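Engineer: okay, structure incoming, though there's no sequence with it:
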């Protein structure tokens, strides 16, 4: 489970992420405005599972499936899911970098937070390939959350320091160029439709399937 957050282990086996608690309401506001009222959502790299519980609870018309390649993360998601709403599904063992683990079913939307910079670029390539395959209708939504580099926007000092720390931990990690992410999305039939400025120098990037 790749995370730079300080996770607290709760007695029931769940992990608690301070960052997930801080950003959930801001992310929910964007998702509520752009997700369909009903349909199927796949969360990629769901981590502790706190977002999955919060969003499935707040958006009862959506069938929410969290996923993560880490057994530790899936155990935490399952712990948060206990007592949660019926539209929150069991976690999938999905690795964006491994097509053998991708779902065969279609989804109306994909949501992925804080993965692109804490993984090799091949994981983002896999995410876009998977989104192009599983978004089951024109206008299907891919929503990405996290920090990005932008040619037209000076990089915040905090993000520059964060990027340095990521690369020191793993040279394959680091903040991605938004233009490169947009181009990769286009190559898989996804159009960048909205950039939303978020707290703490993060962005929500929204893409729609053709």
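Structural biologist: On my side now, so go ahead. Everything numeric here is computed off the predicted structure, so don't read it as measured data.

Engineer: from now on I want contacts and neighbour counts done on CA atoms only, so please keep to that.
Structural biologist: OK.

Engineer: mind jotting down where the strands sit in this structure?
Structural biologist: Assigned by DSSP state E, the strands in the chain fall at 8-9, 15-16, 39-44, 62-66, 109-113, 141-146, 148-149, 176-177, 190-198, 202-209.

Engineer: packing partners of the second one?
Structural biologist: If I follow you right, that is strand 15-16. strand 8-9 (3 or more C-alpha pairs under 8 Å, 6 or more residues apart in numbering; DSSP states H and E).

Engineer: can you spell out which helices and strands pack onto the strand it packs on?
Structural biologist: Counting by 3+ C-alpha pairs under 8 Å, 6+ apart, strand 8-9 packs on strand 15-16.

Engineer: put this next to the previous one:
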């Protein structure tokens, strides 16, 4: 089985880690939701040796994540767990070693891929899993005041909706509202390459 590769991960990993090094400075264990190819997990775990990085995704993506983990030799990158946004996160985090210690959550390029219903369930999962004072970092494209930030994002949104009508670039204001309902407060909204953003929240 081939190991999946994402050029986007290679392009954005350095700008993202620049923010994460500050956002996760006091974090001990990060749950990555939607680890995909595992490229981010390996790179971030290497750059943040003081914390444990917990990848997660649907089982179909575990081969690439595990292959990269094994090749990296990293001891602070854990084996991936199965996390399905349709299911309560407690099912994925049921291991005794994981309970009550998630003080960081990271996700990249997921909220515009999944349905709007699953976006809401994502924040439900964060609310149930992230400890007080924990940090949530969300990377991806967002609209502001209902407007695209670039023509490329507008074109991308059309492609997403043609592929799945329930997907699409989310409004920043909607995401902030869902975060607030989950007990999160926005710390920073960081510009990223290719018309993306990195939103950082803290759990109150």
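Structural biologist: Okay, I see it. Since this is a predicted model, take the numbers as computed values, not measurements.

Engineer: let's have the strands of structure 1 in a markdown table, adding mean neighbour count and distance to residue 25 of structure 1.
Structural biologist: As requested, the strands of structure 1 are arranged in a markdown table below (neighbours: other C-alpha atoms under 10 Å; distance: least, C-alpha to C-alpha, whole Å):
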| stretch | mean neighbour count | distance to residue 25 of structure 1 |
| --- | --- | --- |
| strand 8-9 | 13 | 20 |
| strand 15-16 | 22 | 16 |
| strand 39-44 | 22 | 16 |
| strand 62-66 | 24 | 17 |
| strand 109-113 | 23 | 14 |
| strand 141-146 | 23 | 13 |
| strand 148-149 | 21 | 20 |
| strand 176-177 | 16 | 24 |
| strand 190-198 | 16 | 11 |
| strand 202-209 | 21 | 13 |
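
Engineer: how about a markdown table for the ones you listed, with distance to residue 124 of structure 1 added?
Structural biologist: Below are the strands of structure 1 laid out as a markdown table (distance: least, C-alpha to C-alpha, whole Å):
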| stretch | distance to residue 124 of structure 1 |
| --- | --- |
| strand 8-9 | 28 |
| strand 15-16 | 25 |
| strand 39-44 | 11 |
| strand 62-66 | 17 |
| strand 109-113 | 10 |
| strand 141-146 | 10 |
| strand 148-149 | 13 |
| strand 176-177 | 9 |
| strand 190-198 | 13 |
| strand 202-209 | 13 |
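
Engineer: so where in structure 1 does the longest helix anywhere in structure 2 end up aligned?
Structural biologist: Determined from DSSP state H, the single longest helix within structure 2 is helix 7-23. Mapping helix 7-23 of structure 2 onto structure 1 (TM-score structural alignment) gives residues 18-34.

Engineer: what does stretch 16-36 of structure 1 contact?
Structural biologist: 5-10, 48, 50-51, 54-55, 59, 62, 108-109, 141, 143, 145, 198-199, 204 (C-alpha atoms under 8 Å, 6 or more residues apart in numbering).

Engineer: follow-up on the earlier one: for residue 119 of structure 1, which of the strands of structure 1 is the nearest?
Structural biologist: strand 176-177 (10.4 Å; C-alpha to C-alpha).

Engineer: can you name every helix or strand that the closest one contacts?
Structural biologist: strand 148-149.

Engineer: corresponding residues in structure 2 for the strand it packs on?
Structural biologist: Mapped onto structure 2 using TM-score structural alignment, strand 148-149 of structure 1 covers residues 142-143.

Engineer: that stretch vs structure 1, average distance?
Structural biologist: Once superposed with structure 1, the aligned residues differ from stretch 142-143 of structure 2 by a mean of 0.6 Å; criterion: mean C-alpha distance after the TM-score superposition for structure 1.
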